[in-house]
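Trainee: Compute the structure for the input listed below.
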Amino acid sequence: MKYSKIIATGSYLPAKVLTNNDLAKMVDTNDEWIVERTGIKERRTISENENTSDMAYQAALKAIEMAEIDPSSIDFILVATATPDSVFPSTACILQHKLGIKGGGAYDMQAACSGFIYALATADSYIKAGLAKRILVVGADSLSRIVDYTDRGTCILFGDGAGAVILEASDEVGILGAELKADGSYGSILTSSGHLYNGQIKGSPYIYMDGQAVFKFAVKSLTAIAKELLAKVGMTSNEINWMIPHQANLRIIEATAKMLATPINKVVVTVDRHGNTSAASIPLALDEAVRDGRIKRGDNLLFEGIGAGFTWGAVIARF
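Mentor: Predicted coordinates for the structure are as follows:
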């Protein structure tokens, strides 16, 4: 049986740091209030001359460097993003061009904060089906461009960044299983409805979120899908070396870990420094833990994420 195995990781964060004290100058909030409710202390924001594809490109280069491969050997590119450079062409095609790659498939996947999980599961399926041998999967978002900085309920949460992994067909155990779900009836509790219509923006161009509703749904859904996937692959939470969750809110991460009986010291947490970077948050956290030595070859990893749609999912992989 062929597996898809993560052979490399990479990430990129914009240079500009936006602290809680910076936000306190823009909206009625303060550092203590934000940290207590979210665990976030700072986040990064993209510069005016950067695009989502630029962040994706930098993260991809880091992964390619770690893998020690020729970019032309990548035969498929999936970019998970809710903030593409343009309506079309896709950010994946723009990234492909920047990497100097021609041929092979490339497209964007829009599952909001669950995007990386969806893209990882899709890439795994492509490799197992023999449709590709080496796939670049990137999660990249520039949410600061759709945040209303007069709304303290949302502007404190979101940041920008990109993370990447390279998956390769392997005889060694890699991705063990995935589970994906969606329920569109919950779409109204987290949405950004703005879209182009006859040259104008129709709907709100900003993120709207019902924070309490999202929190309740997230903890319940993430716990359930993680337990479902563990049972599916025949593992227990005790066999997971590291949980790498979507970095939305520290309280959601802690509550989910508790429900799964996973010690918090076995959870990779970056939300305090990155904020919620949507599809980028899981690969950003993964790359940090790989590069600082916490995650080692042979470790069992549980990825889980939830986002607007509502969409949610989980992946278990041996690194």
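Trainee: alpha carbons only for contacts and neighbour counts from here, please
Mentor: Will do.
Trainee: Break down the stretch 151-300 of the chain into its strands, ranges please.
Mentor: For the stretch 151-300 of the chain, the strands defined by DSSP state E, counting those that start in this stretch occupy 160-170, 175-182, 190-191, 195-197, 200-202, 208-209, 242-245, 300-307.
Trainee: what about the residue nearest to residue 238 when sequence neighbours are not counted, neighbour count?
Mentor: Leaving out its chain neighbours, the residue that sits closest to residue 238 by CA to CA, 6 or more residues apart in numbering is residue 262, at 7.4 Å. Close neighbours of residue 262, defined as other CA atoms under 10 Å, add up to 18.
Trainee: just residue 309 next, same as before
Mentor: 22.
Trainee: Distance check, the residue nearest to it when sequence neighbours are not counted against residue 213.
Mentor: Take residue 309 and drop its neighbours on the chain: the residue closest to it by CA to CA, 6+ apart is residue 187, 4.9 Å away. Separation of residue 187 from residue 213 (CA to CA, to the nearest Å) stands at 11 Å.
Trainee: Now the second one, please; I'll put the structures next to each other:
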Amino acid sequence: MGFEIIGTGHYVPGAPVTNEALTRVMDTSDDWIYQRSGIRQRHFAGEGQAASDLALEASKRALEAARLSPKDLDYIIFTSMTPDYVFPGSGAVLGAKLGIDGVPALDVRQQCAAMIFGLQLVDGLFKSGAAKTILFVGAEAHAGFMPWDDWDVVEGKSDREVSPEARKRANDHRALAVLFGDGAGALVFRQTDRDAGLVAAKVHTDGRYAETLYVPGGGFRTRPYWKANHFDEQAHIPRMDGRELFKFAVTKLPQTARKLCEDTSTPIDKIDYFLAHQANARINNYVREQLGVPEDKMPMNIDRFGNTSAGTLPILIDEETRKGTLKKGQLNMMLALGAGIHWGCALVRW
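Mentor: Predicted structure coming up:
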């Protein structure tokens, strides 16, 4: 018993925000951002637009592609590090927006690595008999932690100069702010008797490195969990040790990929495509080169979307499916590393 993807969809909000647009609120440039990340533009959720709203649009498109209605779903798996609320999770909210209250919804918090962990959940739910059709969604609304208030300037609605204080605040978090974008990807999985689904996966977590990428404010370590001074201290903006994350990713991902191939007796050159989390083009190119994988076997779309965290792999899969790149019978590998730190690789027969 295995599973197959029978429908894909993605959605990104608003008009693209180019690297040039970010120069209006911080000291940066298109060349500086592109050389370090491979990003040219990204999208941001509007005021009042939540991760579940982005997920809803992506889900509608995936269900349409699968020729199903929401009522055909047995389970929802929702992955996000930017949920609508501290609690409850966004899975329940998405279910209500789809009109299928009563269908179980599970929220996964493995951030950028959510898809790899999620595949094990999908596989387990099918094998346990808990579901026959599952909606898997990755959705992010990172706009809420961007280090500027001058959205009208970023979006080109005003040409006024931002204050020196506002520019300094944005500059303080520039390395993080240029990387992230908003969007959602949705996949409809269905149980199948054909030779398809999860072949094997290797996932890992090392909480000693949790503070290489984390949000310092708003946690339940304090009473109350959000203090009056947190906003002034910019504690709602994530802290990121980019150098450490880069080193971790380019070391652990190739190691894990090789180990997975070794344990499954799978030659790397027999894998059709490598679908990597879209955090940084330099990371992906380094991993690809370490594995000896040709450039055309690792598609990327980070230049147009930035890092959409849990949304990146579902968005990439939707794009490559609609292009006709991903086809039944292929053996593909997914790779990802996310805050936690969580990381892993999965071999999937399409």
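Trainee: out of residue 187 and residue 213 of the first structure, which sits in the busier spot?
Mentor: residue 187 (15 against 12).
Trainee: List the residues that contact that one.
Mentor: By CA atoms under 8 Å, 6 or more residues apart in numbering, residue 187 of the first structure lies in contact with 308, 309, 310.
Trainee: That one matches what in the second structure?
Mentor: Using TM-score structural alignment, the equivalent of residue 187 of the first structure in the second structure is residue 210.
Trainee: Roughly how far does that match sit from residue 340 of the second structure?
Mentor: 5 Å.
Trainee: Over to residue 20 of the second structure?
Mentor: From residue 20 of the second structure to residue 340 of the second structure the distance is 32 Å (CA to CA).
Trainee: same deal with residue 135 of the second structure?
Mentor: 24 Å.
Trainee: do the same with residue 104 of the second structure
Mentor: 26 Å.
Trainee: whereabouts in the first structure does the longest helix anywhere in the second structure align?
Mentor: Criterion DSSP state H: the longest helix present in the second structure is helix 242-263. Aligning helix 242-263 of the second structure against the first structure (TM-score structural alignment) gives residues 211-232.
Trainee: mean deviation of that stretch from the second structure?
Mentor: Comparison of stretch 211-232 of the first structure with the second structure after fitting gives an average deviation of 1.2 Å (mean CA distance after the TM-score superposition for the first structure).
Trainee: my guess is residue 263 of the first structure meets residue 254, correct?
Mentor: No: counting by CA atoms under 8 Å, residue 263 of the first structure does not reach residue 254; the two are 9.0 Å apart.
Trainee: who has more neighbours, these two?
Mentor: Comparing residue 263 of the first structure with residue 254 by other CA under 10 Å, the one with more neighbours is residue 254, at 17 against 13.
Trainee: Can you find the partner of the more buried one in the second structure?
Mentor: Using TM-score structural alignment, residue 254 of the first structure pairs with residue 285 in the second structure.
Trainee: ok, its match - contacts?
Mentor: Residue 285 of the second structure neighbours (CA under 8 Å, 6+ apart): none.
Trainee: Determine how far the last residue of stretch 62-74 of the first structure lies from the first.
Mentor: 14 Å.
Trainee: Pull the contacting residues for the residue mapped onto residue 299 of the first structure from the second structure.
Mentor: By TM-score structural alignment, residue 299 of the first structure lines up with residue 330 in the second structure. Contacts of residue 330 of the second structure were listed using CA under 8 Å, 6+ apart, and they are 271, 272, 349, 350.
Trainee: May I ask you to confirm that residue 40 of the first structure is in contact with residue 249?
Mentor: Yes: under the criterion of CA under 8 Å, residue 40 of the first structure is in contact with residue 249, at a separation of 7.5 Å.
Trainee: shared neighbours of the two, which are they?
Mentor: With CA under 8 Å, 6+ apart, residue 40 of the first structure and residue 249 have common neighbours 157, 271, 275.
Trainee: I'd like to know which of those residues are part of helices.
Mentor: Those of these lying in helices (DSSP H): residue 271.
Trainee: Kindly reformat the shared contacts of residue 40 and residue 249 of the first structure as JSON lines containing distance to residue 61 of the first structure and neighbour count.
Mentor: Converted to JSON lines, these look like this (distance: CA to CA, whole Å; neighbours: other CA atoms under 10 Å):
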{"residue": "157", "distance to residue 61 of the first structure": "27", "neighbour count": "25"}
{"residue": "271", "distance to residue 61 of the first structure": "23", "neighbour count": "26"}
{"residue": "275", "distance to residue 61 of the first structure": "23", "neighbour count": "27"}
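Trainee: ok, now which ones touch residue 100 of the first structure?
Mentor: 71, 72.
Trainee: and it, how far is that from residue 71 of the first structure?
Mentor: Residue 100 of the first structure is 8 Å from residue 71 of the first structure, by CA to CA.
Trainee: Please enumerate the strands of the stretch 1-150 of the second structure.
Mentor: So, for the stretch 1-150 of the second structure - with DSSP E, counting those that start in this stretch - the strands run 2-11, 17-18, 41-42, 75-79, 105-108, 133-140.
Trainee: Excluding chain neighbours, what is closest to the aligned partner of residue 269 of the first structure in the second structure?
Mentor: Aligned counterpart of residue 269 of the first structure in the second structure: residue 300 (TM-score structural alignment). In this structure, residue 300 of the second structure finds its nearest non-sequential neighbour in residue 278, 7.0 Å apart by CA to CA, 6+ apart.
Trainee: Was I right to think residue 321 of the second structure contacts residue 327?
Mentor: Yes: if you go by CA under 8 Å, residue 321 of the second structure and residue 327 touch, sitting 7.3 Å apart.
Trainee: Neighbour count: these two, which is higher?
Mentor: Between residue 321 of the second structure and residue 327, residue 321 has the larger neighbour count (other CA under 10 Å), namely 16 against 13.
Trainee: Could you find the counterpart of that one in the first structure?
Mentor: In the first structure, residue 321 of the second structure lands on residue 290 (TM-score structural alignment).
Trainee: pretty sure residue 297 of the first structure is touching residue 317, no?
Mentor: No: taking contacts as CA under 8 Å, residue 297 of the first structure lies outside contact range of residue 317: 10.9 Å.
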